[in-house]
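Visitor: Coordinates only, no sequence provided:
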């Protein structure tokens, strides 16, 4: 039995539908992520899980018990869930220790002190108990918010865009650290974010949301290499869509040339399909007679990679991202090599 099951979930504000027919499940010890652009409904789902929003259809089941259904909502304080808010929501007039202990009023003062001490050690802030929120950095405030959510020992941790207020480097390091803390405690968690890198780093399972519907649910690798539709393919990574026509059982013809069908994927003869190619699969090469020729429009050195913009004979401009330090310059005429180890095809 899953820790949490969301079945045919629908949420609305008045007569306006926000999410429809959302289905997914969370297993014990898993970290899951709802990934999507602003306005897609991911925070609405999180608030429904927490009990802050009613549902207009479907149900939410926790440990075999229905906690949300139409005209039936278990109050948030009875759900045994912890919540980390986007803006941290720390009380400015309370110390770190008092912020964390705020939800532990059922414990004696001694038990509360020990619980606060233990969770501060867990989030690597053992010496900051008497500081106030304004005396902390953004990363420290985020750790305090996490500590406050963890202190009551919830069955499920909910996180709403928890790293969005941090700079890029802090976001990367803290997301790894938070994942380690959650895993160390054997907890389950659901995070919402619009950042694909963040979702991939922290999650065991990712659900891509668009326009209130769950497009696909699975591991980061399955979403990246086997997207079920173009919305998912484009949201979890850059790419270009090309018309393709099967010219043999193991090859198809595109604007990039004739490309082999890899991984034993069948290609019905003469069938028109669409091929989604990522920038890392496109490489400029010294032109040869058999290659499709392109013109280098720009070259950007990105550190570990070099990024090219290439103009095809049709005038279409595509992007190539290479780990090799290629020295082609704007204006150079180059050939194009395409390596599709895991071709993404749409019919």
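Guide: Yep, that arrived. Everything numeric in this text was worked out from a predicted model, so none of it was measured.
Visitor: CA atoms for contacts and neighbours, from now on please.
Guide: Noted.
Visitor: Please spell out which residues along whichever helix in the chain runs longest are buried.
Guide: What stands out as the longest helix in the chain, according to DSSP state H, is helix 168-184. Of the residues in helix 168-184, those scored as buried under the neighbour-count criterion (16 or more other CA atoms under 10 Å) are 171, 172, 174, 175, 177, 178, 179, 181, 182.
Visitor: Distance to residue 93 added to those, as TSV?
Guide: What follows is those, written out as TSV (distance: CA to CA, whole Å):
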residue	distance to residue 93
171	26
172	30
174	25
175	27
177	27
178	26
179	29
181	27
182	28
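Visitor: Out of these, which comes closest to residue 126?
Guide: Closest approach between those and residue 126, by CA to CA: residue 181, at 14.7 Å.
Visitor: Need the residue in this structure that's farthest from the chain's center.
Guide: In the chain, the residue that sits farthest from the middle, by CA atoms, centre = their mean, is residue 289; the gap is 42.5 Å.
Visitor: how close does residue 21 get to residue 330?
Guide: Distance, residue 21 to residue 330, by CA to CA, to the nearest Å: 49 Å.
Visitor: likewise residue 225?
Guide: Here the distance between residue 225 and residue 330 works out to 31 Å (CA to CA).
Visitor: and here's the other structure:
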């Protein structure tokens, strides 16, 4: 068994309130050294507030933050941001418009002697590959160039932990994917410990070694990308990580009986209890009518690399959505047969 990585940060029951509103509630989390952790969740769930507590630009109302073996926030103790060796890359990059790229990089190194400062700037410039930009000013840089300069500036002081708040959200889609890939390659190459805030589940799956899914100021689920996607612990987690079809059924002898199939599971429920199946669109496929569960095609939307198809199955009250990377010849209104791949079906107790 592989030994667990040492923790760069430990968060213990962190709570933050603004007036009567609790924004974070008892957040406990271990951030592994040398890994990329993604804080994932919808707007307002507390991601950025948690990042601010870690950075030291805000204080928790309860709980502790340990950096390595040292407490940096807790009852009666607060270490100022500049003493935490934590880098912060802002969503809008926050480059100083009146300074050249080289001077932007040197800004956080003012405590170093001039020769060491110049050496460190040269080192990070070479590592990020922005030597051709050093004499330019932020207004003359593209979005991707600004992002790389902001990353270089955050890494220049050699932080123990790098915090990144929605670092790719200001980039166009095509550029975003390329810059994201280059950034992650750089972070992995230097063995950086990074915490990246994102609202995009696909981005978290692509980037994170570890994902922390947040909901309304609490941790809904945490784990590796595969654990979060393949084994969601709630309907919310299943649906946040990707589209799902909800189908209600009756739990009986270790299986969920539904109008479109019988699914095995490990729910701790008495027989006869209502339960829920969350079925991924890719779990569904279609065949000729008469060769499975009878259904009717309601709509087809061409997505380029796939088709999104809505079907109706009697007696379900809701339509089912499926994705197919194979062209489906069936026309809208035509009767087809529905088939299921049980590997993409997640079962939960019925709530609410």
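Guide: Cool, got the structure. Keep in mind the model is a prediction, meaning the values are calculated, not measured.
Visitor: Superposed, what's their TM-score?
Guide: In this superposition the chains share a TM-score of 0.94, using TM-score structural alignment, normalised by the length of structure 1; 343 aligned residues with a CA RMSD of 1.9 Å.
Visitor: hmm, back to that, residues in structure 2 aligned with the longest helix of structure 1?
Guide: Applying TM-score structural alignment, one finds that helix 168-184 of structure 1 aligns to the residue range 173-189 of structure 2.
Visitor: And the contacts of that stretch?
Guide: The set of residues external to stretch 173-189 of structure 2 that reach it, using CA atoms under 8 Å, 6 or more residues apart in numbering, is 34, 35, 127, 128, 144, 148, 168, 169, 193, 194, 207.
Visitor: tell me which of those residues is nearest to residue 50 of structure 2?
Guide: residue 194 (13.9 Å).
Visitor: what's the farthest-apart pair in the contacts of stretch 173-189 of structure 2?
Guide: In terms of CA to CA, those reach their longest pairwise distance at 34 and 144, which sit 24.5 Å apart.
Visitor: Identify the spatial nearest neighbour of residue 331 of structure 2, chain neighbours not counted.
Guide: Leaving aside its chain neighbours, residue 331 of structure 2 sits nearest to residue 297 (7.0 Å; criterion: CA to CA, 6 or more residues apart in numbering).
Visitor: Identify the residues contacting the one you found.
Guide: Listed by CA under 8 Å, 6+ apart, the contact set of residue 297 of structure 2 reads 309, 310, 311, 312, 330, 331, 332, 333, 334, 335, 336.
Visitor: Show me which of these are buried.
Guide: By neighbour count, with 16+ other CA under 10 Å, the contacts of residue 297 of structure 2 hold 309, 310, 311, 312, 335, 336 as buried.
Visitor: a markdown table please, covering those and showing distance to residue 265 of structure 2 and secondary structure.
Guide: Formatted as a markdown table, these follow (distance: CA to CA, whole Å; DSSP: H, G, I helix; E, B strand; the rest coil):
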| residue | distance to residue 265 of structure 2 | secondary structure |
| --- | --- | --- |
| 309 | 27 | strand |
| 310 | 26 | strand |
| 311 | 25 | strand |
| 312 | 25 | strand |
| 335 | 30 | strand |
| 336 | 28 | strand |
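Visitor: Now do the same for residue 19 of structure 1: its match in structure 2.
Guide: Alignment of residue 19 of structure 1 against structure 2 is given by TM-score structural alignment, with residue 24 as its counterpart.
Visitor: Run a quick neighbour tally on residue 278 of structure 1.
Guide: By other CA atoms under 10 Å, 23 other residues sit near residue 278 of structure 1.
Visitor: Which position in structure 2 pairs with it?
Guide: Aligned counterpart of residue 278 of structure 1 in structure 2: residue 280 (TM-score structural alignment).
Visitor: Touching, that match and residue 245? I think so.
Guide: Yes - Residue 280 of structure 2 lies in contact with residue 245 (CA atoms under 8 Å); the separation is 6.3 Å.
Visitor: Tell me the residues that contact both of these two, please.
Guide: The contact lists of residue 280 of structure 2 and residue 245 share no entry, where a contact means CA under 8 Å, 6+ apart.
Visitor: In three-state terms, label the spatially most central residue of structure 1 for me.
Guide: The centre of structure 1 sits closest to residue 199, judged by CA atoms, centre = their mean, with a distance of 2.8 Å. What DSSP: H, G, I helix; E, B strand; the rest coil gives for residue 199 of structure 1 is helix.
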